[in-house]
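*Asks:* Give me coordinates for this.
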Amino acid sequence: MQKTMQKLKINSLFIVSLVLVFAFSFFIASVSAYAAGKDDNIEKGNQAQSRDVEEHRSAVSNFVQSLLSVADREGGIGEQVRVIAREQNQSASTTVHAMGKIQSRSKIKTFFFGSDYKNLGALRSEIVQTKNRLNQLDKLVENAQTAVDKAELQNQVQTLKQEQQKIDTFLKANENKFSLFGWFTKLFSK
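*Replies:* Below you'll find the predicted structure:
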């Protein structure tokens, strides 16, 4: 009787194990099919985001060049404008690097563990620093010596604000991606 009970337990464990393996295999196959089905949309989205990264790099480069030309013409605020231009140029490379890392993250990794929270945090930090630089530039616009330089500085401030909005949109889109264990990953990334 006891041997029969042991055999029954072993058989039950074997059947439960088979069911669990089958369920897990089905889950993995479903996730793979889901990821494969979304590849076309993902590719289009990645191409658009890559284009956005390059556009950002180009816009910031133009912004920096314009600020440097204003700095060369301006006497009193020229050095401050030059410093802001250099800082923004460095910030742009950090921003582009973080955006590239976020975009190149594996879709499966994102599905299971969530977005790249480290680089999203770096991007948030760069946004804050750029907002501070924009505030400094707004104050410097008032001290510009010529109307042409004032207009140029105001134009460049507007351009950079538009770029910031694009980055903010990128950030929000990547923060809100669905993941199975993202909530768990967030607990340890803070």
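*Asks:* CA atoms for contacts and neighbours, from now on please.
*Replies:* OK.
*Asks:* for the chain, what spans make up the helices?
*Replies:* Along the chain, the segments classed as helices by DSSP state H run 2-37, 39-73, 78-104, 107-113, 117-142, 147-175, 182-189.
*Asks:* Report all helices and strands that the last one contacts.
*Replies:* What that stands for is helix 182-189. If you count contacts as 3 or more Cα pairs under 8 Å, 6 or more residues apart in numbering; DSSP states H and E, helix 182-189 packs onto helix 107-113, helix 117-142.
*Asks:* which ones are touching E126?
*Replies:* Residues in contact with E126 (Cα atoms under 8 Å, 6 or more residues apart in numbering) are 91, 94-95.
*Asks:* What separation is there between it and N62?
*Replies:* 18 Å (Cα to Cα, to the nearest Å).
*Asks:* what would the helices and strands packed on helix 182-189 look like in a markdown table with distance to S69?
*Replies:* Supplementary listing: the helices and strands packed on helix 182-189 in a markdown table, determined by distance: least, Cα to Cα, whole Å:
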| stretch | distance to S69 |
| --- | --- |
| helix 107-113 | 43 |
| helix 117-142 | 14 |
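*Asks:* among the ones you listed, which is nearest F22?
*Replies:* Minimum separation from F22 across the helices and strands packed on helix 182-189 (Cα to Cα) falls at helix 107-113, 19.7 Å.
*Asks:* Can you give the contact residues for that closest one?
*Replies:* So helix 107-113 is contacted by 35, 116, 177-182, 184-185 (Cα under 8 Å, 6+ apart).
*Asks:* Rebuild those as CSV, extending it with distance to F27 and neighbour count.
*Replies:* What follows is the contacts of helix 107-113, written out as CSV (distance: Cα to Cα, whole Å; neighbours: other Cα atoms under 10 Å):
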residue, distance to F27, neighbour count
A35, 12, 15
D116, 24, 23
K177, 20, 12
F178, 16, 14
S179, 14, 17
L180, 12, 12
F181, 15, 13
G182, 18, 18
F184, 20, 12
T185, 21, 17
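*Asks:* next up, for comparison:
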Amino acid sequence: MNHKTMPVYLFVIASFLVAGWVSMVAVAKNDNAKNENTEKIVVKEKKSSDEQDKKNVKNETELKNYKKADTSKGETNAQIHREKTAEVIENLEQVEVAEEIVVDEVKVRAKNEAKKQIAEVVVEQESSQEQVSGAIEEVENDGVAKKFFLGPDYKNLGQLRSELVQNRNQIRKLIQAINTLAQNGEDTLALQSQLAILTQERERFKTIIATNQEGFSLFGWVARFLNNYEETPINETEENELTEEVVAVVENTIEGEATTVTNSTDTAVEAEAQTVPDKTDSGATVDVETGATSVLVQ
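*Replies:* Okay, the predicted model is just below:
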């Protein structure tokens, strides 16, 4: 090899080595950056997943937190159920679905089906309201002596178990209606609130059944046989699945029962009890409490 070309060869070889080393460093840095980004994404996704899990748990808890009867105020489960059912019926009847400006047959059919499902829930609630409230009343007012000899009121407990089936069907109808209307651009917040109430009332039924169907009795087996009542535990797996379906629809629209709402009737009575001077056209003042009118001397 020529001594003059030796430095050139060495320079070329050195250049290749340096270029290779630089490439390896660049690849290593790129891999590290990718790994860091991947780790950040995983951490972010895990954090988001944890937050969603917490939110779901919160919603599930609120859905199961039905309004309890305050016996010190004379409240009963039957009374509260009547009130909640009446609230659902009234609010569902007020739900309005916008008409399509541009007629789209698919949307029209979908909305009509949703309206039909809502109407069916209203009719079913109206037809069962008094019957179910009466069953709750009968079960909870059963005397101790009667329970000891004949066991719990299996007839009305059976009615409440049947209502659980109806309630589940109504919940699923509202879920379908909400999903359909939401997909077609409708506001479904009012429907979601009624769905939450139906789910909470379901918890009331389950609690009443579980509380009252157990206990020792001398001849309860006879009453159970005559009423064809099966004292089977409620399937919690199915219940959890139903709750998850509701949570997926309701999301963050539930307001828990922790907020105390002032009774509008009591407020009105209190307002009437106040003495408020009110000027009349003749220059008189009226005492609202007594109804007396006095004329002011100018």
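*Asks:* Kindly provide the TM-score of these chains.
*Replies:* For these two chains in superposition, a TM-score of 0.67 is obtained (TM-score structural alignment, normalised by the length of structure 1); 144 aligned residues with a Cα RMSD of 2.3 Å.
*Asks:* I'd like to know which of the contacts of helix 107-113 of structure 1 is nearest to G100 of structure 1.
*Replies:* D116 (10.9 Å).
*Asks:* ok, now which ones touch the residue nearest to the closest one when sequence neighbours are not counted?
*Replies:* Leaving aside its chain neighbours, D116 of structure 1 sits nearest to I102 (5.8 Å; criterion: Cα to Cα, 6 or more residues apart in numbering). Residues in contact with I102 of structure 1 (Cα under 8 Å, 6+ apart) are 115-116, 119-120, 174.
*Asks:* can you rerun that using 10 Å?
*Replies:* Applying Cα atoms under 10 Å, 6 or more residues apart in numbering, one finds that I102 of structure 1 lies in contact with 96, 110, 115-120, 123, 170-171, 174.
*Asks:* PyMOL command to pick out the buried ones of these?
*Replies:* In PyMOL, a selection of the buried entries from the contacts of I102 of structure 1 looks like this (16 or more other Cα atoms under 10 Å):
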select buried, resi 96+110+115+116+117+119+120+123+170+171+174
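*Asks:* okay, the contacts of I102 of structure 1 in JSON lines with distance to E43 of structure 1 next?
*Replies:* Below are the contacts of I102 of structure 1 laid out as JSON lines (distance: Cα to Cα, whole Å):
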{"residue": "V96", "distance to E43 of structure 1": "19"}
{"residue": "T110", "distance to E43 of structure 1": "15"}
{"residue": "S115", "distance to E43 of structure 1": "17"}
{"residue": "D116", "distance to E43 of structure 1": "18"}
{"residue": "Y117", "distance to E43 of structure 1": "22"}
{"residue": "K118", "distance to E43 of structure 1": "23"}
{"residue": "N119", "distance to E43 of structure 1": "21"}
{"residue": "L120", "distance to E43 of structure 1": "21"}
{"residue": "L123", "distance to E43 of structure 1": "23"}
{"residue": "F170", "distance to E43 of structure 1": "16"}
{"residue": "L171", "distance to E43 of structure 1": "18"}
{"residue": "N174", "distance to E43 of structure 1": "15"}
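*Asks:* among the contacts of E126 of structure 1, who's most crowded?
*Replies:* Sorting these by how many neighbours each has (other Cα atoms under 10 Å) puts T95 first, at 24 neighbours.
*Asks:* separation between the corresponding residue of structure 2 for that one and Q159 of structure 2?
*Replies:* Following TM-score structural alignment, the counterpart assigned to T95 of structure 1 within structure 2 is V132. Counting by Cα to Cα, the gap from V132 of structure 2 to Q159 of structure 2 is 7 Å.
*Asks:* Any buried residues in stretch 55-63 of structure 1, and which?
*Replies:* Counting neighbours by 16+ other Cα under 10 Å, the buried set in stretch 55-63 of structure 1 is 56-57, 59-61, 63.
*Asks:* Can you tell me the SS state at S294 of structure 2?
*Replies:* Secondary structure for S294 of structure 2, judged by DSSP: H, G, I helix; E, B strand; the rest coil, is strand.
*Asks:* Neighbours of it, how many?
*Replies:* 11.
*Asks:* same deal with Q80 of structure 1?
*Replies:* Applying other Cα under 10 Å, we find 13 residues neighbouring Q80 of structure 1.
*Asks:* Now which residue in structure 1 aligns to I197 of structure 2?
*Replies:* Aligned partner of I197 of structure 2 by TM-score structural alignment: T159.
*Asks:* I'd say its match and S61 touch.
*Replies:* No: taking Cα atoms under 10 Å as the contact criterion, T159 of structure 1 and S61 are not neighbours in contact, 11.5 Å apart.
*Asks:* The counterpart of S66 of structure 1 in structure 2: what's it in contact with?
*Replies:* Counting by TM-score structural alignment, S66 of structure 1 corresponds to N91 in structure 2. With contacts taken as Cα under 10 Å, 6+ apart, N91 of structure 2 has the following neighbours: 85, 122, 190-191, 193-194.
*Asks:* same deal with D266 of structure 2?
*Replies:* E272.
*Asks:* where's it relative to A273 of structure 2, distance?
*Replies:* For D266 of structure 2 relative to A273 of structure 2 (Cα to Cα), the value is 11 Å.
*Asks:* Count the residues that sit near I167 of structure 1.
*Replies:* The criterion is other Cα under 10 Å. On that basis, I167 of structure 1 has 22 neighbouring residues.
*Asks:* Would you check how far apart it and F27 of structure 1 are?
*Replies:* Using Cα to Cα, I167 of structure 1 is found at 35 Å from F27 of structure 1.
*Asks:* go on, Q154 of structure 1?
*Replies:* Computed as Cα to Cα, the Q154 of structure 1 to F27 of structure 1 distance reads 55 Å.
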